[in-house]
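*Asks:* next come a sequence and a model predicted from it.
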Amino acid sequence: MDLFEDLPEPSCAPTELPTRPDAKRRRQEEEEEVQLERKKVCNKGVPVLRGYVGSRQGERDEMQDAHVVLPDLTEHLTTPPTQVCGVSYFAVFDGHGGARASRYAAESLHLNLARTFPRRSSENLDKLIKKCLLDSFRQTDEDFLKKASSQKPVWKDGCTATCLLVVQNTAYIANLGDSRAVLCRMEEEGEERRVVSRALSREHNPTLYEERIRIQRAGGTVREGRVLGILEVSRSLGDGQYKRCGVISTPDLRRCSLTSADRFILLACDGLFKVFTAEEAVKYVFGLLQEDGSGTNEEGRYEAACQRLASEAVRRGCADNVTVILVSIGF
């Protein structure tokens, strides 16, 4: 007999074991204290985030992009930190060589993140979150490469990644490859306010000095702006055949405190930025949001702006896949 075979479903709901009144009361009091502590934190300027997605296949035979929108990541955390209120996660993955790497990353990266997310608030929370992000990227890459190498024929897919993790009012951006994250912020200029775009990510192109040196030291070459004359990016998830040539899965990490001056964050694959500069994209969306939206609520305006941005990229001649995530910031 298999000692680990599935047990039959219970015929009725299990009854709780009797609990001593004093122990039960203490447990309730502890839970109430935790909830009160979270409410205190939530009242201290924690932004409300909402995500909207626009996606177009372009002229490609296959949609190789993938995305994740989780305004509330806490439901995936096994033990959320008691003094942390509000954990959100948004990500866009741009696949190449196939869609398997991007889909795998969309399914797995946030779960790896949830498993290693700090369980207690501390003075070192910032360092712990950064370590959590680095470990999650490494684990996701290792797991996908292991799966890819076991296939016949071996999968050769890879993907870029741009992830936004917001903990309370602090945004952590982890990216590798050429997808980007851009912040729209209102800044004072004399007596006027103007729209500015702030880059929250860094592109990883093999022509960049640091990237090229690492690739060459690993025995690879950069020809015509590509690794071995083939791969356009110098960091990615997957791409097992290029790992020995210096292509790594370590993301760049940036941190940004969100304030009431911030309007939205734009995450997008390079398909958008082939026909828009970051500043143009931010101003285009901001202009759409400012248009007279009689009869349209705020969510409707953001949704429409996101869809129009993706469509405009195709109209301007982008033949690549285009995926845009627009994250609204409200205080």
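*Replies:* Cool, the structure landed.

*Asks:* hey, let's count contacts and neighbours off CA atoms from now on
*Replies:* OK.

*Asks:* next helix or strand past the strand or helix carrying residue 164?
*Replies:* Taking DSSP states H and E as the criterion, residue 164 maps to strand 161-167. Using DSSP H and E, the helix or strand that follows strand 161-167 in sequence is strand 170-176.

*Asks:* comparison target below:
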Amino acid sequence: MGCWEEIQLRHTIEELLVETIFYQDWFRAKEVQWHNNALETASDRETWSPPPQGFMKCNVDASFRQQANLNGMGLCIRDYIGKIVAIRTNFRHPCLPVLEGEVWTLASTITFSSILGLHTIIFEVDCKMIVDRIIKSTTMDKSELDSEHRARHHWEKRFRCWGPRVRVSERCGMLHALMSLIARCWKPFGHGDDAGNAAAGRECKDGLLWFRDIGKFAAGDFSMAVVQANQVIEDQSQIESGAFGTFVGVYDGHGGPDCSRYVCDNLFRNLQAILAESQSVVTSEAIHQAFRRTEEGFTALVSELWSSRPQIATTGTCCLVGVICRQTLFVASLGDSRAVLGRRVGNTGGMAAIQLSTEHNANFEAVRQELKELHPNDPQIVVLKHGVWRVKGIIQVSRSIGDVYMKHAQFNREPINAKFRLPEPMNMPFLSANPTILSHPLQPNDSFLIFASDGLWEHLSNDQAVDIVHSSPCAGSAKKLVKAALQEAARKREMRYSDLYKIDKKVRRHFHDDITVIVLFLNHNLISRGAVLNTPLTIRSALDH
């Protein structure tokens, strides 16, 4: 057990109990296997083989507990001499079918490896069908993939089978490319074209613009679009629709993509687990708990990675969540993303724009007053710098998930960048992860909902956005909003949209932010009947565009 002493594991009691159950199931299964293999010779038995020098190996396995409706996963990363680098367990609710669960396990492992900054790594799994599916989907011949001569190319993926196990190796830091390949090859996982789920609509791309013009969710139709400006996109978003209702999330990250990706991976999963534990429907308190659990999980991840990746402590994300359940809409917000309702005005044919979310940005007088009341002895709690109000002169938003350097004193020190370090002691958190939640009973004249990151609202007003959606076909409405914002961004810089379109990511950030837009068109006949999709809908915007 000495190898475990180096790993700081921070889990909730509930997670530890679930993981203990999975371990017990795994151990009993192994006992049966060992008994059945008792007559094997030593040469027949499978042993761990080290990776080549300079590589690491990650052994990963999935487990399925049907009665508890849970998937589990465990991984162990070792270097070429066998020293353990990292150990991790995780679980999700509800339980996926076996093959989808295996893909979720491998994808989660790749994401974790990327967060650790491990790029020369061999993944060893025991589900040959996953790798066969990836090989089948590629245009290259398998013998080409196996060839060592592929190493001289810019990057390489190899899939090789050793007995009952499969190795997936990856070079040159292309973990996200491998994630994208898995997503394309395994449609039910919830990414890619979702060929097995016609409700998701068709995924398209136009330069830095990613979009689904139209798709169906339990309460109507949706349109979705994202445009990238940063070198690595920091916005993430998702739509989940099933028996519980519909969940929409827009996560506008800052300081890097780590926190927004973590929230996109975990916030909805935490809400599902809370609803399963309480065996109840969605409530404001359940959403509060999901936000709190997600914040605690990310803080634990920062602590775990502090010695190897301390800068993750300076990443954070605004969160905008909408949940439709039993004719009630819940809107939860942290930061300055915004949800706007388009409501029909009588029989006039007009459409009113009603903002549903609360924004937590120090440029609002009410937010500055709130901060001053919380920190009466700190005259520098909000500082005006270059015409912009910032908390402690550093960050505009007053509420977020992440940004732990502004919440916990142990993370506001070297080796994080000096511009984030405060000169005075931190006696209490400067930022909060407590969301503002609105509960809105849906009315027949509620026509559509716009959920968007602040990249849209920097260029369009609520009324302008609602007018664009109201005067346009449903299909492509999110894309039309994004393009309207880009046209306005180009106009402000006295340039043409066609010229802005040619500017690549990173440089594009000088003209506009990452922009995410999701539009939900409400069908009140479906809402009143409590209709659900035959197949649950899971969509997440691409990790990179």
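*Replies:* Sure thing, it's come through. Keep in mind that this is a model prediction, so the values were computed, not measured.

*Asks:* need the TM-score from the superposition.
*Replies:* With the length set by TM-score structural alignment, normalised by the length of the first structure, the two chains reach a TM-score of 0.73; 264 aligned residues with a Cα RMSD of 2.5 Å.

*Asks:* about what we covered before: read off where the strand holding residue 164 of the first structure ends up in the second structure.
*Replies:* Under TM-score structural alignment, strand 161-167 of the first structure corresponds to residues 319-325 of the second structure.

*Asks:* list the contacts of that stretch.
*Replies:* 244-252, 281-282, 329-335, 337-339, 400-401, 451 (Cα atoms under 8 Å, 6 or more residues apart in numbering).

*Asks:* give me the buried subset of those.
*Replies:* 244-252, 282, 329-335, 337-339, 400-401, 451 (16 or more other Cα atoms under 10 Å).

*Asks:* follow-up on the earlier one: sort out for me which of the contacts of stretch 319-325 of the second structure are in strands.
*Replies:* 245-252, 329-334, 338-339, 401, 451 (DSSP state E).

*Asks:* superposed on the first structure, what's the mean shift for the match of strand 161-167 of the first structure?
*Replies:* With mean Cα distance after the TM-score superposition for the first structure, stretch 319-325 of the second structure departs from the first structure by a mean of 0.5 Å once superposed.

*Asks:* aligned partner of residue 308 of the first structure in the second structure?
*Replies:* Per TM-score structural alignment, the equivalent position to residue 308 of the first structure in the second structure is residue 480.

*Asks:* which secondary structure element contains that match?
*Replies:* According to DSSP H and E, residue 480 of the second structure maps onto helix 477-492.

*Asks:* what residues sit buried inside that helix?
*Replies:* 477-490.

*Asks:* of all these, which two lie farthest apart?
*Replies:* 477 and 490 (19.9 Å; Cα to Cα).

*Asks:* ok, residue 58 of the first structure touching residue 323?
*Replies:* No - the pair residue 58 of the first structure and residue 323 fails to qualify as a contact (Cα atoms under 8 Å) at a distance of 10.2 Å.

*Asks:* neighbour count winner among those two?
*Replies:* More crowded of residue 58 of the first structure and residue 323, by other Cα atoms under 10 Å: residue 323, with 30 against 20.

*Asks:* am I right that the more buried one sits in a helix?
*Replies:* No - under DSSP: H, G, I helix; E, B strand; the rest coil, residue 323 of the first structure sits outside any helix and is assigned strand.

*Asks:* map it onto the second structure.
*Replies:* Aligned by TM-score structural alignment, residue 323 of the first structure pairs with residue 516 of the second structure.

*Asks:* and the gap between the nearest residue to its match once chain neighbours are set aside and residue 123 of the second structure?
*Replies:* Closest residue to residue 516 of the second structure apart from its sequence neighbours, by Cα to Cα, 6 or more residues apart in numbering: residue 226 at 4.4 Å. Relative to residue 123 of the second structure, residue 226 of the second structure is positioned 31 Å away (Cα to Cα, to the nearest Å).
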